[in-house]
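A.B. asks: How does the following fold in three dimensions:
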Amino acid sequence: MSNNSYNFNDLMDKNENRQYIQITSPLDNSVIGKVPALNQEEVDRAIQSAKAAFPSWRNVPLNERAEILYKAANILLEHIDRLTELLVREVGKDRKSAGSEITRTADFIRFTADTAKSIHGESIQGDTFSGFNKEKFAVVTREPVGVVLAISPFNYPINLATSKIAPALIAGNTVIFKPATTGSLCGIELVNIFKAAGLPEGVLNIITGNGSEIGDYVVTHPDINFINFTGSTEVGIGISEKAHMVPLLMELGGKDAAIVLKDADLAFAAKNIIAGAFSYSGQRCTAVKRILVVNEVADLLISHLKEEIQKLQVGNPLEKQVDIVPLINTKAADYVWDLIEDAKAKGAQLIYGGEREGNLIYPTLFDYVTTDMRVAWEEPFGPVLPILRVNSIDEAVDLANQSEYGLQSSVFTENLHDAFHVASRLEVGTVQVNNKTERGPDHFPFLGVKKSGIGTQGIRYSIEAMTRVKATVINLSH
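C.D. replies: Here you go, the predicted model:
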């Protein structure tokens, strides 16, 4: 094997001298697979392979790169049943959501290829700036940045990996892909699908391993030219502190608020809020994580919320179709439970839930949550939803903006003027009017401000982020 050769599947072979990481299901703690814990030398080899493949890949015609992506989307759908089952077992997702993740990902890949074909450069005449003439003009093109490091989270191990990989590849970059440990089996399947679609060797390399061994090493590697990360704010801040002079695209934590005004359709708002807060047990960055409701309609809203929350199915997705599944691990469940206990101790009124069976926490709704309670500010990444009562629109906006996060917010109102007034003042990347907070459609811009992210994602925006502008100035007179 040469220094630039890297084949992850070779590393998957049983080796008595290699350390492996066992992947256990959050549903029953059964071991469902293992992945190699790579060392720094192997990471080096993966990166060098990607670096060596970059010059030829960037020169592959765009239509040929697009055809590989189209084929990958088709292969993904051909294996939807097997991948759905793997998603359920590896990250504890219900089957309906798992299947939707696969189909959405295939759509994402196709749209990425389509969009890249419509991104064009431009020419700029020199005489549009005073002191210059028509004999000087610039040809402006976009070029790939080089080797992209894509780091994906556990909760959407196929979709949020692809949202990084596909735009990077279509732009002519090569990719080092590090999935979350839980979710890495899905990540391996995804990489194999891209390779089966015709991706050349070295263009997409997956690495797995312990963060303590390879985490800091890979984000500070001198041959990484761009980092695209989705995960916690804590980890994101750490990456940004270490990755000197490397462009970043990050989707981090959130504390998305649903602001309910007095003229809102309360039954509609409640249905959206419960769906937005509790699907996949709230393990989503864009989950509704707090309700800010004008006091005069709070009681009526709560009655609708109780009606909706009681419809949620709780349990093991291996046994039936459910909405509330066990959390990804005990650490996550303990954290959510601590938030619930803190709210109880400080006087929050428990409206529904507040029960736990192992890592399964029942959907929990609190009223009269105050700003001294942790659940008012911290991101639970679990099925607990606090209600904070306010006396005015201004108070709701001010309270929403006090958060260190700024991913999304919802505003429910029948008054379009109030909707735009609130939207213009909220310090978030996206405001949803009369809808739950959510990601997508995937060609819309998706971004966070404050501690919720860096840069703008969304298919066109991601492609542009992972390219750089180059100007070639033509001087006709000399």
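A.B. asks: Every contact and neighbour count from this point should use C-alpha atoms.
C.D. replies: OK.
A.B. asks: can you pull out the helices in the stretch 301-450 of the chain?
C.D. replies: All helices of the stretch 301-450 of the chain, identified by DSSP state H, counting those that start in this stretch, fall at 330-345, 393-401, 416-425.
A.B. asks: can I get the ones you listed in a markdown table with mean neighbour count and distance to residue 316?
C.D. replies: Listed next are the helices of the stretch 301-450 of the chain as a markdown table, based on neighbours: other Cα atoms under 10 Å; distance: least, Cα to Cα, whole Å:
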| stretch | mean neighbour count | distance to residue 316 |
| --- | --- | --- |
| helix 330-345 | 17 | 15 |
| helix 393-401 | 18 | 34 |
| helix 416-425 | 14 | 38 |
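A.B. asks: one more, for comparison:
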Amino acid sequence: MDIRPFWLAGRPATGGAEQIIRNSHDGRVVGVHAVPTPEQVEEAVAAAHAVRREAAALPIHVRAEALALVSRRIAERADELAQLISGENGKPIFWARGEVTRAVATFRFAAEETRRFSGEVQRLDTEPAAQGRLAYLTRVPHGPVLGISPFNFPLNLVAHKVAPAIAVGAPIIVKPAPATPLSALALGEILAETGLPEGMFSVLPVPNDQAGALVEDPRLPVVSFTGSGPVGYSIMDRVPRKHVTLELGGNAAAVVLDDADLDWAASRTALFANYQAGQSCIAVQRVIVTEPVAEEFTEKLLKAVAGLVIGDPADEKTQVGPLVSEQAAERVADWVAEAVAAGGRLLAGGTREGATIAPTVLADVPADTKVVCEEVFGPVLVVQRVPDADAAFAAVNDSKYGLQAGVFTRNLDLAFRANRELEVGGVIIGDVPSYRADQMPYGGVKESGTGREGLRSAMADFTYEKVMVLTGLAL
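C.D. replies: You can find the predicted model right below:
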């Protein structure tokens, strides 16, 4: 099997070691990649630092056209990339194809936003003392970006680091998750076709225990991290003077109110509690349903869960595949066992076979158990019954997390009330919290992070506002 190179300052490179990537479903070897040496990591950082001014000065059309080329090339290689995602992640090919489609859109949106992300002017002669003065406002990159991406969306979450960086003219170094680096390395191949300046991008699949030097390097003033809360906050504590954006975890809730379409709510909740094997920070972990419809909804939910297709991620019909590793599945199974031991009722699933957890539904689970108050990151759903909308919204907010929430209602007043009261970064009315459009602002509050993704939002995060005042003008 060929050894995939990593990308050092826009060029393919091999290092002093190799790493084998295996499929979590059957253990087969998916790929082998080269691992950078510390000296090569230093070379990549030095190149990003050296090119930072040239990158910031790139004409808008150059950046936009490079991003549009990446979008087109991902689309042209869609099947290959989907197979790669499914192989290294264990994600069913159905969901992997969807991730590739989203990555195509992410780079396309970035190309479009690049052309709109230009300066604006502001007349200052609103006061006599500023007569003849005009302000020209622009946004300038902080400098090179360190993008640290997780395993669960190994292509599209890398895209959400790379695309906005290129859009604003910031060099970027990507550190992909050690479990799933192959998709990021394939993206490096496509980025190399753009003709962007040498040093504009590097993809460095280094082990996590070697990431500290990258995080602390003063030549990388921006750190964009997506992953677990403890790791994210340790980064923020480690480099308090850097500009750090964190997209962290959640325990997303879907609220089902009295007037909801129960068939729709049950089918969507069942599917999106288990898509990506629950390995999404906005997968439905809690479904909070009001008493008048609780029995009927739960019956429909269990029927929908029973209808999900579990199996080989390479099978086009599979909806629920394995977790990223057997170790991850063992942890989820332990959390389910803990919930049952604490008095929770197991309504469905609860079994493990290798890295695969059967879609699991629990009820009557104490509020202090991990499956309620932490992020499961597995195919586990907790049903919580409450008397009314007041109690439902309070239950959503009774969490240290605040990423997104879904509210199934057809009542416009309740929809706007949910938006006012729920302590989350996004409220999805009429659907699950798992909905995300890649161009919209995306991020959370409380322990779900700081900053926002979504192309324009991330572009703002990677830049600062600069003002030039022109004097003596006849306006």
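A.B. asks: After superposition, what's the TM-score, could you say?
C.D. replies: For these two chains in superposition, a TM-score of 0.94 is obtained (TM-score structural alignment, normalised by the length of structure 2); 466 aligned residues with a Cα RMSD of 1.7 Å.
A.B. asks: ok, back up a step: now the helices of the stretch 301-450 of structure 1 as JSON lines including distance to residue 73 of structure 1?
C.D. replies: Formatted as JSON lines, the helices of the stretch 301-450 of structure 1 follow (distance: least, Cα to Cα, whole Å):
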{"stretch": "helix 330-345", "distance to residue 73 of structure 1": "33"}
{"stretch": "helix 393-401", "distance to residue 73 of structure 1": "39"}
{"stretch": "helix 416-425", "distance to residue 73 of structure 1": "36"}
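A.B. asks: Indicate which one of those is closest to residue 136 of structure 1.
C.D. replies: helix 416-425 (41.4 Å; Cα to Cα).
A.B. asks: which part of structure 2 lines up with that closest one?
C.D. replies: Per the alignment by TM-score structural alignment, helix 416-425 of structure 1 matches residues 412-421 in structure 2.
A.B. asks: in the superposed pair, what's the mean gap between that stretch and structure 1?
C.D. replies: Following the fit onto structure 1, the mean deviation recorded for stretch 412-421 of structure 2 is 1.5 Å by mean Cα distance after the TM-score superposition for structure 1.
A.B. asks: Identify the residue nearest the geometric centre of structure 2.
C.D. replies: Taking Cα atoms, centre = their mean, the centroid of structure 2 lies closest to residue 157, which sits 5.0 Å from it.
A.B. asks: what does it align to in structure 1?
C.D. replies: Residue 157 of structure 2 maps onto residue 160 in structure 1, by TM-score structural alignment.
A.B. asks: Assumed its match was part of a helix.
C.D. replies: Yes. Remark: residue 160 of structure 1 belongs to a helix, assigned using DSSP: H, G, I helix; E, B strand; the rest coil.
A.B. asks: and the gap between the closest residue to it other than its chain neighbours and residue 52 of structure 1?
C.D. replies: Nearest residue to residue 160 of structure 1, sequence neighbours excluded (Cα to Cα, 6 or more residues apart in numbering): residue 152, at 6.0 Å. Distance of residue 152 of structure 1 to residue 52 of structure 1, given as Cα to Cα, to the nearest Å: 24 Å.
A.B. asks: Pull the contacting residues for the alignment partner in structure 1 of residue 221 of structure 2.
C.D. replies: Under the alignment by TM-score structural alignment, residue 221 of structure 2 pairs with residue 225 in structure 1. Applying Cα atoms under 8 Å, 6 or more residues apart in numbering, one finds that residue 225 of structure 1 lies in contact with 145, 146, 147, 148, 149, 246, 247.
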